[in-house]
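In: dropping the sequence and predicted coords here.
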Amino acid sequence: MEAKYIKEHNNYDLILGNRYKAKFYKDGWLLIECDDKGNSVLYREECFEREEYSPEEAAMYALKFCEKHPGWKRICDIENHENLYKNWDELSEKDKKPWINDYGILSAKDAWEEFGHKPCKVQYGFISGKGKFYKKVTDVPHLHNLMQIYKVG
């Protein structure tokens, strides 16, 4: 289904094929279902709460979190955060074998460093601009911004 946006007087219209239209307002969407002739037959409001937080707010809350919890540091306060992740030499032979088989002995290390998953050796998390701690980056709500923190001590 093709969708196109039309900007009109600070509102955004979204045309979804011939059957649906949506209008975006400051606090949500108004979904309009149309019949075959283009007449509106059903209105439904999709409201949502938009919480937005800046990166500066996330950095401030992360600093406060680190002050309250000794041993935790913000990523921007760690000089060399690459040491917090496993490197090629720390992998077991079992973990190296598929890379060597696929890329050869000479290119396996470079391929792993480019495409491989590097497990973190320490506990880490994310502080949102709202001040909440999350273990996974995908759990941080959209538009909250975040700061990554590590337990290094």
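Out: Alright, I've got the coordinates.
In: CA atoms for contacts and neighbours, from now on please.
Out: Fine.
In: roughly how far apart are L31 and K4?
Out: The gap separating L31 from K4 is 14 Å, by Cα to Cα, to the nearest Å.
In: ok, these two, which is more surrounded?
Out: Neighbour comparison, L31 and K4: the larger count goes to L31, with 18 against 11 (by other Cα atoms under 10 Å).
In: which ones are touching the more buried one?
Out: Shown in contact with L31 (Cα atoms under 8 Å, 6 or more residues apart in numbering): 20-23, 43-46.
In: alright, now check it against this:
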Amino acid sequence: MTLTHCDSSGAASMVDVSDKPVTTREARAQARVLMSRATLQAIETNALKKGDVLATARIAGIQAAKKCSDLIPLCHPLALSKVAVDFALDSDKSAVNIETYCKLAGRTGVEMEALTAASVAALTIIDMCKALDMAMVVEGVCLIEKSGGRRGHYVREET
């Protein structure tokens, strides 16, 4: 396997995608923030002094997807046509589950944008809740599905 972000001498290099066809590219990613039951309840009842945690985390995730090329070296700046950040509260595991979705018509995929959105949404939840719970943990950040492009459709197997 050849690394695509290295030139012939091994130096970091941005991949030239100008010859690739424009196709619809989509990606979904996820993350989970584990926390105390009291913190989860405060999020659910919107009882934090900093404001609505999930609304703020949603905006942060969307912004992060749009700024991915500023954060991740060698990422192409992309004209995203859709970014979604959704949350599910899991009282059994005392967690907030995050799922993100990114879409565009372009020459390169949106996996990094979806992953960045999930990561930053999770970090925003921690930032907004850290006064209540310093022991929160982000886990399970991963790509769960992607489509479009040369490699086709990928769906993560359940683990």
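Out: Happy to help now that I have it. Keep in mind it's a predicted model, so treat the numbers as computed, not measured.
In: what TM-score do we get after superposing?
Out: The TM-score (TM-score structural alignment, normalised by the length of the first structure) is 0.23; 59 aligned residues with a Cα RMSD of 4.9 Å.
In: now, which of the contacts of L31 of the first structure lie within strands?
Out: 20-23, 43-46 (DSSP state E).
In: among those residues, which ones are buried?
Out: 20-23 (16 or more other Cα atoms under 10 Å).
In: what's the top helix by length along the second structure in contact with?
Out: Assignment by DSSP state H gives helix 111-129 as the longest helix of the second structure. With contacts defined as Cα under 8 Å, 6+ apart, helix 111-129 of the second structure is touched by 26-33, 39, 48, 50, 53-54, 56-58, 60-66, 68, 85, 98-102, 136, 138, 141-143, 146.
In: swap the cut-off to 6 Å and go again
Out: Identification of contacts with helix 111-129 of the second structure by Cα atoms under 6 Å, 6 or more residues apart in numbering yields 27-31, 57, 60-61, 64-65, 68, 100-102.
In: which parts of the next helix or strand after that helix are buried?
Out: As assigned by DSSP states H and E, the chain's next helix or strand after helix 111-129 of the second structure is strand 137-147. For strand 137-147 of the second structure, the buried set under the neighbour-count rule, 16+ other Cα under 10 Å, comprises 138, 141-147.
In: now do the strands in the second structure.
Out: Using DSSP E, strands in the second structure cover 23-34, 82-90, 95-106, 137-147, 154-155.
In: can I get these in a markdown table including distance to M128 of the second structure?
Out: Putting those into a markdown table (distance: least, Cα to Cα, whole Å) gives the following:
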| stretch | distance to M128 of the second structure |
| --- | --- |
| strand 23-34 | 12 |
| strand 82-90 | 15 |
| strand 95-106 | 13 |
| strand 137-147 | 14 |
| strand 154-155 | 32 |
